[in-house]
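Undergrad: below are the sequence and a predicted model; questions follow.
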Amino acid sequence: MRARDLGVTIGEHPTGPHNAITDVPGVRVGHTTLQGDGINTGVTVVVPHDDIWTEPVFAGAHVLNGSGELTGLEWIRESGELTTAIGLTNTHSVGVVRDGLVAEQVRVRGDGAYWSLPVVGETYDGFLNDINGFHVRPEHVRSALAAAAAGPVAEGNVGGGTGMICHQFKGGIGTASRVNGHTVGVLVQANHGRRDRLRINGVPVTQPEVPLPAHPPGYLPGSGSIIVIVATDAPLLPHQCRRLAQRSALAVGRLGGAGEQYSGDLMFAFSTGNRGIPPYGGEDTARAASEIPLRMVGPQLMDLLFDLTIEATEEAIVNAMVSAETVTGYRGFTAHAIDHDLLASALGENA
């Protein structure tokens, strides 16, 4: 079930064929989902293109609120280049997933004089998952990479989003896309927000009939995080990627996210529109051309790309909630799914 299955349409621009980040040509997504005995967690990977381990793409990042982690950002800020696939998981498994991505690059490139600084994002699933049990292992990263595919993307309680809570409904992985000349696709791991602030198409969606999740004493509503991954085939330079990442934060705000004190709201964007960037390290760098022809979209086109990014991010977050199912997890905590009938009715009445 997705938002559009309930008649919920966000924005005015058309979607790609799968309404997913994989509508950007070459982008693939894979999940490993771990569930059972208090475990609700996993790994999600986004692969920008098949040769990402040897051919970087331009990228940029934005931080709405920094109570979270997205590894590798200092080199992204310095060089503007993404050199690996992107991983998403829970807060205490970032190191395992990062090591797994390094191992994959070593497998592909072999032993040589180069370095690997993967981008791995996290959100905290410790209410529904035995997060301190360290259940994510290297083989789960390998499985997610092996499963990475184009086409439709599983959403909700899958991969890194398995144990996540969004606006105090069950959350998780969501994706969407927009097309207007170029394609913009977004994937989110949504674990943020407060119920009383949630607005979809401007309509309050508090659903008092659906119980709020129970939390330990001292928990502040809205504590959590969201990781937003934006992909596009528009030929962007690094500073333009950063601007797309920044605009995706506006979608978080349009739905009611406020970048709360203990929310890690981290946005990342990459472009596949400039291929042929030489790899780092050793003989590859020594042989690389000293000048590389590049393309960029004109500044006047950025407004359209901003619009596509905001719409796709909004719908991806809503898809994360609509696709999710109620979960009772570690220590008996329950996160209830958003009620589809109530949502369709509320938005239909305000159409």
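TA: Thanks, I have it.

Undergrad: contacts and neighbour counts: CA atoms only from here.
TA: OK.

Undergrad: show me the helices in the stretch 51-200 of the chain, by range?
TA: 73-79, 94-109, 138-147 (DSSP state H, counting those that start in this stretch).

Undergrad: longest helix of the protein?
TA: Taking DSSP state H as the criterion, the chain has its longest helix at helix 302-323.

Undergrad: by contact count, what packs against that helix?
TA: strand 172-180, strand 182-193, helix 238-254 (3 or more Cα pairs under 8 Å, 6 or more residues apart in numbering; DSSP states H and E).

Undergrad: kindly check the end-to-end length of stretch 268-277 for me.
TA: 19 Å (Cα to Cα, to the nearest Å).

Undergrad: roughly how far is it from the heart of the chain?
TA: 17 Å (Cα atoms, centre = their mean, to the nearest Å).

Undergrad: how about stretch 156-174?
TA: Using Cα atoms, centre = their mean, the offset of stretch 156-174 from its chain centre is 11 Å.

Undergrad: run a quick neighbour tally on the closest residue to I317 other than its chain neighbours.
TA: In space, and not counting its chain neighbours, I317 is closest to G174: 5.7 Å by Cα to Cα, 6 or more residues apart in numbering. Residues near G174, counting by other Cα atoms under 10 Å, number 33.

Undergrad: my guess is G174 contacts A320. True?
TA: Yes: G174 lies in contact with A320 (Cα atoms under 8 Å); the separation is 3.9 Å.

Undergrad: which residues are common contacts for these two?
TA: Contact with both G174 and A320 is made by residues 155-156, 188-190, according to Cα atoms under 8 Å, 6 or more residues apart in numbering.

Undergrad: looking at those residues, state which has the most neighbours.
TA: That'd be Q189 among these, by other Cα under 10 Å, with 34 neighbours.

Undergrad: surely that residue is in contact with I173?
TA: Yes: proximity of Q189 to I173 meets the contact threshold set by Cα under 8 Å, at 4.7 Å.

Undergrad: show me the contacts for the residue at minimal distance from the centre of the chain.
TA: With distances taken as Cα atoms, centre = their mean, V188 lies nearest the centre of the chain, 3.0 Å away. With contact taken as Cα under 8 Å, 6+ apart, V188 is in contact with 172-175, 226-229, 313, 316-317, 320.

Undergrad: now render the residues you listed as JSON lines, adding distance to R242.
TA: Below are the contacts of V188 laid out as JSON lines (distance: Cα to Cα, whole Å):
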{"residue": "G172", "distance to R242": "24"}
{"residue": "I173", "distance to R242": "22"}
{"residue": "G174", "distance to R242": "21"}
{"residue": "T175", "distance to R242": "20"}
{"residue": "I226", "distance to R242": "17"}
{"residue": "I227", "distance to R242": "15"}
{"residue": "V228", "distance to R242": "12"}
{"residue": "I229", "distance to R242": "11"}
{"residue": "T313", "distance to R242": "15"}
{"residue": "A316", "distance to R242": "19"}
{"residue": "I317", "distance to R242": "20"}
{"residue": "A320", "distance to R242": "24"}
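
Undergrad: comparison target below:
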Amino acid sequence: MMMDKRRGRVLGLPFPGVAGAHNAITDVAGVEVGTVTLISGEGPLVVGKGPVRTGVTAILPRGKANADVPCAAGYYALNGNGEMTGVVWIEEAGELQTPITITNTHSCGVTRDATIRWLVSHGVGTGQDWGLPVAAETYDGDLNDINGFHVTAEHTIAALDGASSGPVEMGSVGGGTGMLTYDFKAGNGSASRIVEIGGRSYTVGVFVQSNFGRREDFMVLGVPVGRHIGQGKLRGKDQGSVIAIVATDAPLLAHQCKRLARRVPIGLARTGTVGNNSSGDIFLAFSTANEASFAQRSGIVSMEALPNGDLDKLFMATVEATEEAVIDAMLCAETMTGRDGNTAIALPHDQLLTVMRQFGRL
């Protein structure tokens, strides 16, 4: 399928690395992504009625068909002013046992509980008599009636049921509907990289719900773009958060997944952020390898794993895909007006390309 014409590579931005077929987290075989987008109303905020600019995103590491099989996983928080449920057990067990949902800050508990309902209704077990789903959030209250609690369990279940492989819709969709990045409209973004290690090919895919950054700090491939596009600020300050999910089919153990998650901030830093106090920057990485071993619930299991000395290409892939995912989250979003007439402008492609040419990057 043709790549979205708004994405950076199509516009000519020279991102490094070799991307997968869809340049998305779904290039890792088995990974499925679903979204439900809620947009309604306009004008003054009336709590409980709108305007509504929000939604929910669901990520199934092994898809619906193998949702009961855990993955090796690890998480890392650059700054903890945010929420990702379920990570205490991931830290303890080294396994991701549930789908992942991402939404707005005040609906995170709803999507967590709805995921349990989905697991029960689909007969999906976790290897225990209970589930500890991963649910994460970023703040969309600049545009959305966040205290109106418009995301429901039914929306979450619809996102899980509707998850699929293939191209991932980006920008103002799903949990990213009401989000901003560097004071431009943003939301969901994704990218992937193909790497060769020891004669075998592996894929790394990154998904971000991007909602952070001060305009003046914004960088694209080393160019200080934010200093040259000053119009239309809504926040005028660093506020918000970023959730990143890293997937790979490379055989990794839990501690190695954590090492991948720890590389996400390097990719974010390439776009200009320093991880401000108000930003909840939380990241989770998982490996879909060793499926048969994770499906085995008892006895001795054997697992493949890359040696630590071979991880550098995966680290680079994570950094590169994170940077590109954030920028594509912005490029794929369109200007949006929400509560009280607040308007988040889209990153203007023509001005971006002009600045990039001025700095010799096109």
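TA: In hand now; what should we look at? Because the structure is predicted, anything quoted here is derived from the model rather than measured.

Undergrad: which among the contacts of V188 of structure 1 end up buried?
TA: Buried residues within the contacts of V188 of structure 1, counting neighbours by 16 or more other Cα atoms under 10 Å: 172-175, 226-229, 313, 316-317, 320.

Undergrad: of all the residues you listed, which comes closest to T285 of structure 1?
TA: The nearest member of the buried ones among the contacts of V188 of structure 1 to T285 of structure 1, counting by Cα to Cα, is I229 at 28.2 Å.

Undergrad: and that closest one? What does it align with in structure 2?
TA: Under the alignment (TM-score structural alignment), I229 of structure 1 pairs with I245 in structure 2.

Undergrad: now do the same for that match: helix, strand or coil?
TA: strand (DSSP: H, G, I helix; E, B strand; the rest coil).

Undergrad: state the distance from it to A58 of structure 2.
TA: 11 Å.

Undergrad: H349 of structure 2 too?
TA: Applying Cα to Cα to H349 of structure 2 and A58 of structure 2 gives a distance of 29 Å.

Undergrad: who has more neighbours, those two?
TA: A58 (29 against 14).

Undergrad: what's the more buried one in contact with, if anything?
TA: Contacts of A58 of structure 2 by Cα under 8 Å, 6+ apart are 33-35, 99-102, 156, 159-160, 163.

Undergrad: what do we get in structure 2 for the residue nearest to I317 of structure 1?
TA: By TM-score structural alignment, G174 of structure 1 lines up with G189.

Undergrad: equivalent analysis for A289 of structure 1, please.
TA: Under TM-score structural alignment, A289 of structure 1 pairs with S298 in structure 2.

Undergrad: how about TSV for the helices and strands packed on helix 302-323 of structure 1, with distance to P211 of structure 1 added?
TA: Listed next are those as TSV, based on distance: least, Cα to Cα, whole Å:
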stretch	distance to P211 of structure 1
strand 172-180	18
strand 182-193	16
helix 238-254	23
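
Undergrad: what's the closest of these to R98 of structure 1?
TA: strand 182-193 (16.9 Å).

Undergrad: quick check: angle from the closest one to helix 238-254?
TA: 50 degrees (axes from the mean of the first three to the mean of the last three Cα atoms, to 10 degrees).

Undergrad: my guess is N180 of structure 1 contacts G16. True?
TA: No: N180 of structure 1 is beyond contact range of G16, at 9.4 Å (criterion: Cα under 8 Å).

Undergrad: more neighbours: the two, which one.
TA: Counted by other Cα under 10 Å, N180 of structure 1 and G16 do not tie: G16 has more neighbours, with 19 against 13.

Undergrad: please name the residues that touch the aligned residue in structure 1 for R263 of structure 2.
TA: Superposed on structure 1 with TM-score structural alignment, R263 of structure 2 falls opposite R247. By Cα under 8 Å, 6+ apart, the residues touching R247 of structure 1 are 306, 309-310.

Undergrad: from these, pick the one nearest V119 of structure 1.
TA: Distances from V119 of structure 1 to the contacts of R247 of structure 1, taken by Cα to Cα, are shortest for T309, at 20.3 Å.

Undergrad: quick revisit: tell me the counterpart of the residue nearest to the centre of structure 1 in structure 2.
TA: By TM-score structural alignment, V188 of structure 1 lines up with V208.

Undergrad: ok, that match to T318 of structure 2 distance?
TA: Distance from V208 of structure 2 to T318 of structure 2, by Cα to Cα: 12 Å.

Undergrad: residue contacts, I21 of structure 1?
TA: So I21 of structure 1 contacts 27, 175-177, 184-187, 230-231 (Cα under 8 Å, 6+ apart).

Undergrad: which among the residues you listed end up buried?
TA: Buried, going by 16+ other Cα under 10 Å: 27, 175-177, 184-187, 230-231, out of the contacts of I21 of structure 1.

Undergrad: what sits in contact with each of Q189 and I173 of structure 1?
TA: What both Q189 of structure 1 and I173 touch, as defined by Cα under 8 Å, 6+ apart, is the set 160-161, 320.

Undergrad: V97 of structure 1: which of those is nearest?
TA: The closest of the shared contacts of Q189 and I173 of structure 1, once distances to V97 of structure 1 are taken by Cα to Cα, is G160, at 10.6 Å.

Undergrad: quick one: map that closest one onto structure 2.
TA: By TM-score structural alignment, G160 of structure 1 lines up with G175.

Undergrad: against D249 of structure 2, how distant is that match?
TA: In terms of Cα to Cα, G175 of structure 2 sits 25 Å off from D249 of structure 2.

Undergrad: which non-adjacent residue is nearest T288 of structure 2?
TA: Closest to T288 of structure 2 by Cα to Cα, 6+ apart is D249, at 5.0 Å.
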